[in-house]
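S.K.: the sequence isn't on hand, but the structure is:
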């Protein structure tokens, strides 16, 4: 089970649950694969609803790896994501939101 307060998102690959989390290491790995783009540009595309399939794939892979998954982008291309591309995009957007949400102060 994913803990949203820890920035975790649950995604099912081939029917099996996996916890995704954009850790600092996962974000650094993701940023390294963005080529000439910045991470801010990626976030802006999500905020504007202009994200691409490769954006979703990159975020899901980064989140899975941050959650302990040992696979690669190539591995993810051959699995069934429960809910399809729509669920993958929702999970990617949710990971971004949770990774940068300010913690509750309890006040």
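M.R.: Now that the structure is in, tell me what you want to look at. Keep in mind the model is a prediction, meaning the values are calculated, not measured. Numbering: from 1, shown residues only.

S.K.: from now on I want contacts and neighbour counts done on CA atoms only, so please keep to that.
M.R.: Will do.

S.K.: flag every buried residue along stretch 10-29.
M.R.: 10-13, 18-23, 26-27, 29 (16 or more other Cα atoms under 10 Å).

S.K.: which two among these are spaced furthest apart?
M.R.: The most widely separated members of these are 12 and 29, with 22.0 Å between them, by Cα to Cα.

S.K.: now do the SS call for residue 10.
M.R.: Secondary structure of residue 10, reduced to three states by DSSP: H, G, I helix; E, B strand; the rest coil: strand.

S.K.: ok, for it, nearest residue in space, not its chain neighbours?
M.R.: residue 19 (4.8 Å; Cα to Cα, 6 or more residues apart in numbering).

S.K.: here comes the other one, which I'd like you to weigh against the first:
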């Protein structure tokens, strides 16, 4: 089970449940991959619903890798995500929110 207090989010790929979370290392990789000026710019895109599918894909891959998954973006492109693109976008948004949530915040 995913532990939201540890920043974890559950996602189902090809019928298999995975735990995703953003670590400091995956956040740094994410920032470089998206060529964002800062991660706050990425957070702002999600808050204003101006995110792209590239943002969602990169966040989900980073979260999965932070949870120990050994796949790549190419692997995720061919995987079936339970709930489809909408669920993937929710997972991406939750990953970002939990990564920057202070202890005790709901």
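M.R.: Arrived safely. Predicted, not measured: the structure shown is a model, and the values here were computed from it.

S.K.: list the TM-score for the superposed pair.
M.R.: With the length set by TM-score structural alignment, normalised by the length of the second structure, the two chains reach a TM-score of 0.94; 105 aligned residues with a Cα RMSD of 1.3 Å.

S.K.: ok so, going back, tell me the contacts of the residue nearest to residue 10 of the first structure?
M.R.: 1, 2, 8, 9, 10, 11, 63, 64, 67, 68 (Cα atoms under 8 Å, 6 or more residues apart in numbering).

S.K.: distance of it relative to residue 26 of the first structure?
M.R.: Applying Cα to Cα, to the nearest Å, the value for residue 19 of the first structure to residue 26 of the first structure is 13 Å.

S.K.: measure stretch 37-56 of the second structure end to end?
M.R.: With Cα to Cα as the measure, the first residue of stretch 37-56 of the second structure is 17 Å from its last.

S.K.: do the same with stretch 14-26 of the first structure
M.R.: Terminal residues of stretch 14-26 of the first structure are spaced 22 Å apart (Cα to Cα).

S.K.: need the buried residues of stretch 10-29 of the first structure in TSV (columns: distance to residue 87 of the first structure).
M.R.: Putting the buried residues of stretch 10-29 of the first structure into TSV (distance: Cα to Cα, whole Å) gives the following:
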residue	distance to residue 87 of the first structure
10	10
11	8
12	9
13	11
18	13
19	14
20	13
21	16
22	17
23	21
26	20
27	21
29	23
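
S.K.: strands of the first structure, start to end?
M.R.: 8-13, 16-21 (DSSP state E).
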